[in-house]
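# Return atomic coordinates for the entry below.
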Amino acid sequence: MPDAALRLKALLEQLQGSPIPVRIRAWDGSESGPPDAPALVVRNRRALRRLLWKPGELGMARAWVAGDLTVDGDLYAALEAMAALVWERGEDARTLGEALRDPDVRAAVRGLVKMAGPPLPPAPPREEVRRRTHLHTKRSDRRAISHHYDVGNDFYELVLGPSMVYSCAYWESPEGALEDAQRDKLELIARKLDLKPGMRLLDVGCGWGSMAIHAAREHGVSVVGVTLSQEQAAYARKRVAGEGLTDRVEIRVQDYRDVTDGPYDAISSIGMAEHVGSDRYLDYARDLFGLLKPGGRLLNHQIGRRPWRDETRYEVDEFIDAYVFPDGELAPIGGTVTQLESAGFEVRDVESIREHYALTLRRWVANLQADWPAAIRFTSPGRARVWLLYMAASALAFERNRIGVNQVLAVKTPDTGTSGMPLRARSWR
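The predicted structure follows:
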C-alpha cells in the first residue's frame, strides 16, 4: 500500500517538533494530513534530495522552481501555513545543528535519506544565480538588472497589464482597477514633485517609461529616463514614440552614476534604490543631490524591511538573492532617511503605503495565474514559477508587516532655507 506521504509527514513532524499544517501528497499517490488544508505535492524523490542537501528556504525554492514541489489549492493559504516552518521561525526555534543533537531527529534524517534515493545532490535549476558578495560595481549591477528585467517584455505585459508599471500602485479601494491605481500612483509622485511645464525631470530606473510618459504628457516636463535594461529601454522608446513625445522624453541605457547633464528640477526614483546596496547608498544619495538644482525635489519610492536585532550582520534572503533580485538589499526606513539627510537633503515627508503593495502583488499574481500557459511560453516554466512564488510570498510579507514600502520626499534646500514646500503638509492630495 502506498505510504510515502504518511512516512514523510511523520518524519517532517519529528524534525519540526510540531504538526505539519499542510496536507502532504507524495509521488506514489498517497496523502496524509488535514483534509481541508492546501496540499504540498512532493512530485518525486528528487524534491527530498534538494531539501536534504540544502535545508530551509533555498532547498524549498530549488524544488519549487524545478517543479519537484508544487501546491494544490490556495497558494496563499499554503504559504501562510508554511511560513512558520521556513520563513518565520520564532526566536526560540532550535537551529539545524541543535536539532541534529536529538537522537530522534537524527533518526528522522536517516529516514528521509533512505526515502530520497540516490545520495547525489541534484543540480540547481538553471534560473538560479549565485553571487559571492554584494559588489555593486557598474558591471555587477548591470548583470543583476539584466537577470531580473530582461526576461521578455511579453511576460511583463502579461503580469503588469497595460500600465507596465512595476512598482506599488496607489489604491482608492481594493476593488479598483490596477491600471487606475498605477495612474494614481504616478500622479501622486508628479504632485509631490510639483511638476510644471518647462521643468526637467530625471527618472532613475525608468523601467518601461511609464513615469516619464506620464510626466511629459500630463505635466509638460522634459524627461530623461535611465535604465540598465536593454529590453526596457527599447520598449520605453517605442512607447514614447507612439505617444508623440520624442521631443520631450529621452530614454537612455545608462547607469545613474554616469549622468552628468544636470542640474534637474526634480528626480524620481521609483523602486530602484533597492538595487543600490547599503555600502553604496550614501554615494547614491550624494549623486542625486548633486544632480538637482537648489530647491529641487527628490521622490524616493523604496521597499524597506523591518530592523534586525543585530544590524551589524547582513541576513540574506536566499530565495530572493538566488532567483529574483541578485545583490538586492533592503534597508529600514530610518536608515534611508538618515542617509538622504547625510547627503544634504532635507526630508520633508515620509508616507508608508505598505497595504497598497499587497493589493498590487495580488493583482499581478492573478494576472499570471489567469494565463499560465502564455507565461510559460513567454519565458520558461522555471522562471514563471519563480515569479509566482516571489510575488505571492511578497504579498503576504507586506500584509504581515515583514516588509513595507515608503515614499520619501526630500528637498535640496538652499542656504537661504527657502524650501519651496507648501505650508500645509500633503497639499498634493
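# alpha carbons only for contacts and neighbour counts from here, please
Will do.
# Enumerate the strands of the stretch 251-400 of the chain by residue range, in sequence order.
All strands of the stretch 251-400 of the chain, identified by DSSP state E, counting those that start in this stretch, fall at 264-270, 292-305, 346-352.
# Check the stretch 101-250 of the chain too.
Across the stretch 101-250 of the chain, reading from the start of the chain, the strands by DSSP E, counting those that start in this stretch fall at 200-204, 222-227, 249-253.
# As a markdown table, the ones you listed with distance to K293 would be great.
Below are the strands of the stretch 101-250 of the chain laid out as a markdown table (distance: least, Cα to Cα, whole Å):
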| stretch | distance to K293 |
| --- | --- |
| strand 200-204 | 10 |
| strand 222-227 | 15 |
| strand 249-253 | 19 |
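# Of these, give the one that comes closest to D194.
Distances from D194 to each of the strands of the stretch 101-250 of the chain were compared by Cα to Cα, and the smallest falls on strand 200-204, at 10.8 Å.
# Can you tell me which helices and strands that closest one packs against?
On a contact count with 3 or more Cα pairs under 8 Å, 6 or more residues apart in numbering; DSSP states H and E, strand 200-204 meets strand 222-227, strand 264-270.
# now the angle from the last one to strand 292-305?
Read that as strand 264-270. If you take axes from the mean of the first three to the mean of the last three Cα atoms, to 10 degrees, strand 264-270 sits at 10 degrees to strand 292-305.
# and strand 264-270, what other elements does it pack with?
Other helices and strands packing on strand 264-270, by 3+ Cα pairs under 8 Å, 6+ apart, are strand 200-204, strand 292-305.
# returning to that earlier point: nearest to L112, of the helices and strands packed on strand 200-204?
With respect to L112, and counting by Cα to Cα, the nearest of these is strand 264-270 at 45.6 Å.
# List the neighbours of that closest one that are in contact with it.
Residues outside strand 264-270 that contact it (Cα atoms under 8 Å, 6 or more residues apart in numbering) are 167, 189, 193, 195, 199-206, 288, 291-293, 295-302.
# any idea how far it is from the chain center?
Using Cα atoms, centre = their mean, to the nearest Å, the distance from the centre of strand 264-270 to the centre of the chain it belongs to is 22 Å.
# sorry, back to before: which one of the strands of the stretch 101-250 of the chain lies closest to E399?
Once Cα to Cα is applied to these, the stretch that comes out nearest is strand 200-204, at 27.6 Å.
# contacts for that closest one?
With Cα under 8 Å, 6+ apart as the contact definition, strand 200-204 has outside contacts at 211-212, 221-227, 256, 264-270, 272.
# and if you look at stretch 219-236?
Counting by Cα under 8 Å, 6+ apart, stretch 219-236 makes contact with 142, 145-146, 149-150, 152-153, 190, 195-210, 212, 215-216, 248-256, all of which sit outside it.
# got it, and stretch 23-42?
Applying Cα under 8 Å, 6+ apart, the contact partners of stretch 23-42 are 2-6, 8-9, 20-22, 43-45, 68-75, 77-78.
# ok, and for it, which residues are buried?
23-27, 31-33, 37-42 (16 or more other Cα atoms under 10 Å).
# this one next, for a side-by-side:
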Amino acid sequence: MGGAAVRLKGALELVAGGEVPVRIRAWDGSEAGPEEGPVLVVRNRRALRRLLFKPGELGLARAWVAGDVTVEGDLYRALELLAGVIWERGEEAPSLAQSLRRADFRRGVVGLIRLAGLPLAPTPPPEEARRVRHLHTRHTDRRAISHHYDVGNEFYSLVLGPSMVYSCAYWSEDDETLEAAQRDKLELVCRKLGVGAGQRVLDVGCGWGSFAIHAAREHGARVVGVTLSQEQAALARKRVADAGLTDVVEIRVQDYRDVDDGPFDAISSIGMAEHVGAEKYLEYARRLHQLLAPGGRLLNHQIARPPRMDETAYEVDSFIDAYVFPDGELAPLGTTVTQLERAGFEVRDVESIREHYALTLRRWVSNLEDGWERALKLVSPGRARVWQLYMAASALAFERNRIGVNQVLAVRTPESGSSGLPLRTRVWAG
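You can find the predicted model right below:
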C-alpha cells in the first residue's frame, strides 16, 4: 500500500542507514514495513516536526507524550526493535556532522521535511520540565523533586500498589506478589543495617514512609524520615498515624543537608542518591558519614550505569531529565564506591539486583495499564504516557544491562577497627 507511510519509511531508512524494524501506519491510513509485530502509529505531521527539531530520543519522547505517535501491539517488543536505532547505537555511531556528509542522510532529511511541513519547531508538551543547568542547590533540588513526586498520591498508589514503595523490589519467584517482594526488600535493608530495638535510624528520601514504618513496626527502631515532597510527607504522616507509630516515627519536609540532630545508628538511602548529582555527591557522602555514630551503617541503594571506555563521569538521559527526574544523574558503581570511601566510609558489601528492577517495573506498567482510565482522571494523558514509556523502556534497559541497581553497605568504622558486622555478612544477622 502506498501513501505517506511508504515515503516516511523510505526517508527514515535513508537517515538511519538501515531498515526501519517496525511497521509504520501514517496519518493518512497507509502502512508500510514488516507485516508481523507491533505497529508504530504516526498520527500527524507534527510528530515528524518534533523528530526533526530534536532528533533522537527527546524528539520521539515529545511526540509520544503529546500523543502524536503511539504503538499498537506489544510496547516492549516495539521498544526492543527500536532500541538499536534510538538508544543503543554505541560509541561508534556517527555524529550529526559525519551523517550530514552522507548524501543518503541529506536526502532522507529533505524527505522528512517535505512530509512534515511547517513550522518545524512545535511547542514541547506541557509535561516537560523547565530545565536549568544541574546546580543541585536546595532550591533546584526541591523544585525537581516536586516536579516528579507532587503529581498526586492517588496516581502513585495506582502504579505502585498498596506497598507505596517507589524503588526496586526484591523477588524470590516470578509469580510472587509485588507487595510481598517490596516487603522482602524493606526487610533486606533492615537486616543489612542491623536495625534493632531502640536504635535511631535516618531514612533519607523517605517517600511515603514505607521503610520508616517497617523499621519501627518490625524491628522497634526510632526513625526520622526526610523528603522534599510536601505530598509525600502528608501521606507518610497519615500512614504513620494509621499504624500507631507517631511516637517512634517522625516525617519531615527537610533537605538531608539540613539534618542536624545526629548521630544515628543507621542510615537508609533507597533510590534517593540518583538525585544528588556529580558535583554534590562527595558532599552527600560526607554529610551522611557525619550523621552516623561510630560503627553506624549506611545502606545506599542506587541505580548505576556501566562505565564508558574513556570516562567515569555522571550521565544525564535527555528524556528522563525532561519528563521524569529533572537533574537526575547516573554514575558507574565504581564512581559511587570511590566517593563513599573518600568520605571516610568502609565499603563492606555490594549486591547487584538489576534483574529485580526489571520485574518491578513490569509490574508497575501492568498496574498503570490495568488502571488506565482511572489514571487519566488523576493526571493528564501526557503524564500517564510519560510513565508508561519511562517504565517500559527502563524495564528493558535493566534487562539488557544498559543500567543496573546496587545496594552498597558501608560502615563508619571506629578507630578500634571493629566494623560490628558478622564474619559471614550475607547472613545479615545482628
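# picking up where we left off before, could you list which of the contacts of stretch 23-42 of structure 1 belong to helices?
In helices, defined here by DSSP state H, the members of these are 4-6, 8-9, 45, 75, 77-78.
# Tell me the buried residues in stretch 346-360 of structure 2?
Buried residues in stretch 346-360 of structure 2, defined by neighbour count with 16+ other Cα under 10 Å: 346-347, 350, 352-360.
# again, but for stretch 85-94 of structure 1
Of all the residues in stretch 85-94 of structure 1, those buried under the rule 16+ other Cα under 10 Å are L85.
# next one: stretch 247-263 of structure 1
In terms of neighbour count (16+ other Cα under 10 Å), stretch 247-263 of structure 1 has its buried residues at 248-256, 259, 263.
# Could you give the number of residues near the closest residue to I20 of structure 1 other than its chain neighbours?
Distances taken as Cα to Cα, 6 or more residues apart in numbering place E13 nearest to I20 of structure 1, at 6.0 Å, with adjacent residues excluded. Using other Cα atoms under 10 Å as the criterion, E13 of structure 1 is surrounded by 16 other residues.
# and E13 of structure 1, what helix or strand is that in?
Secondary-structure element containing E13 of structure 1, defined by DSSP states H and E: helix 4-16.
# After that helix, which helix or strand is next?
Note on helix 4-16 of structure 1: by DSSP H and E, the next helix or strand toward the C-terminus is strand 23-25.
# Show me what L48 of structure 1 aligns to in structure 2.
Here L48 of structure 1 is matched to L48 in structure 2, going by TM-score structural alignment.
# do M199 of structure 1 as well
By TM-score structural alignment, M199 of structure 1 lines up with Q199.
# and the residue nearest to H275 of structure 1 when sequence neighbours are not counted, how many residues sit next to it?
The shortest distance from H275 of structure 1 to any residue that is not its chain neighbour, by Cα to Cα, 6+ apart, is 4.8 Å, and that residue is G328. Applying the criterion other Cα under 10 Å, we find 22 residues in the vicinity of G328 of structure 1.
# how about G328 of structure 1, what does it touch?
By Cα under 8 Å, 6+ apart, the neighbours of G328 of structure 1 are 274-277, 321.
# relative to strand 292-304, how tilted is the longest helix belonging to structure 2?
Once structure 2 is assigned using DSSP H, the helix that runs over the most residues is helix 381-399. Interaxial angle of helix 381-399 of structure 2 relative to strand 292-304 (the same axes, to 10 degrees): 100 degrees.
# didn't G271 of structure 2 look like it was pressed against I303?
Yes - applying Cα atoms under 8 Å as the test, G271 of structure 2 and I303 come out as touching, 7.2 Å apart.
# Superposed on structure 1, what's the mean shift for stretch 5-15 of structure 2?
Superposing on structure 1 places stretch 5-15 of structure 2 at an average distance of 0.8 Å from its equivalents, by mean Cα distance after the TM-score superposition for structure 1.
# re the thing from before, now the buried members of the contacts of stretch 23-42 of structure 1.
Neighbour counting with 16+ other Cα under 10 Å marks 4-6, 8-9, 20-22, 43-45, 68-71, 75, 77-78 as buried within those.
# Take the contacts of G328 of structure 1 and write them to a markdown table, including distance to R424 of structure 1 and neighbour count.
As requested, these are exported to a markdown table (distance: Cα to Cα, whole Å; neighbours: other Cα atoms under 10 Å):
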| residue | distance to R424 of structure 1 | neighbour count |
| --- | --- | --- |
| E274 | 30 | 19 |
| H275 | 33 | 21 |
| V276 | 33 | 20 |
| G277 | 34 | 19 |
| D321 | 42 | 19 |
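# among those residues, which recur in structure 2?
Under the criterion both residues aligned by TM-score structural alignment, their matches' Cα atoms under 8 Å, the contacts of G328 of structure 1 that remain in contact after alignment to structure 2 are 274-277, 321.
# Identify the farthest-apart pair in those residues.
For the kept ones among the contacts of G328 of structure 1, the farthest-apart pair by Cα to Cα is V276 and D321; their separation is 14.0 Å.
# hmm, back to that, now render the buried residues of stretch 23-42 of structure 1 as TSV, adding distance to A181 of structure 1.
TSV is the format used below for the buried residues of stretch 23-42 of structure 1 (distance: Cα to Cα, whole Å):
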residue	distance to A181 of structure 1
R23	37
I24	39
R25	39
A26	42
W27	43
E31	42
S32	43
G33	41
A37	33
P38	31
A39	34
L40	34
V41	36
V42	38
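# from the residues you listed, which two are the most distant?
For the buried residues of stretch 23-42 of structure 1, the maximum inter-member distance is 18.3 Å, found between W27 and A37 (Cα to Cα).
# which parts of stretch 218-238 of structure 2 are buried?
Of the residues in stretch 218-238 of structure 2, those scored as buried under the neighbour-count criterion (16+ other Cα under 10 Å) are 219-237.
# Give me the distance between the two termini of it.
The first and last residues of stretch 218-238 of structure 2 sit 18 Å apart, counting by Cα to Cα, to the nearest Å.
# Likewise for stretch 65-80 of structure 1?
End to end - Cα to Cα - stretch 65-80 of structure 1 spans 19 Å.
# hang on, the earlier thing: could you dump the buried residues of stretch 247-263 of structure 1 into CSV and include distance to P119 of structure 1?
Shown next, in CSV, are the buried residues of stretch 247-263 of structure 1 (distance: Cα to Cα, whole Å):
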residue, distance to P119 of structure 1
R248, 61
V249, 57
E250, 55
I251, 51
R252, 50
V253, 46
Q254, 47
D255, 45
Y256, 47
V259, 52
P263, 61
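# and which of those is nearest P381 of structure 1?
Checking the buried residues of stretch 247-263 of structure 1 against P381 of structure 1 by Cα to Cα gives V253 as the nearest, at 28.9 Å.
# measure the closest one to V259 of structure 1 for me?
Summarising the geometry, the distance separating V253 of structure 1 from V259 of structure 1, computed by Cα to Cα, is 11 Å.
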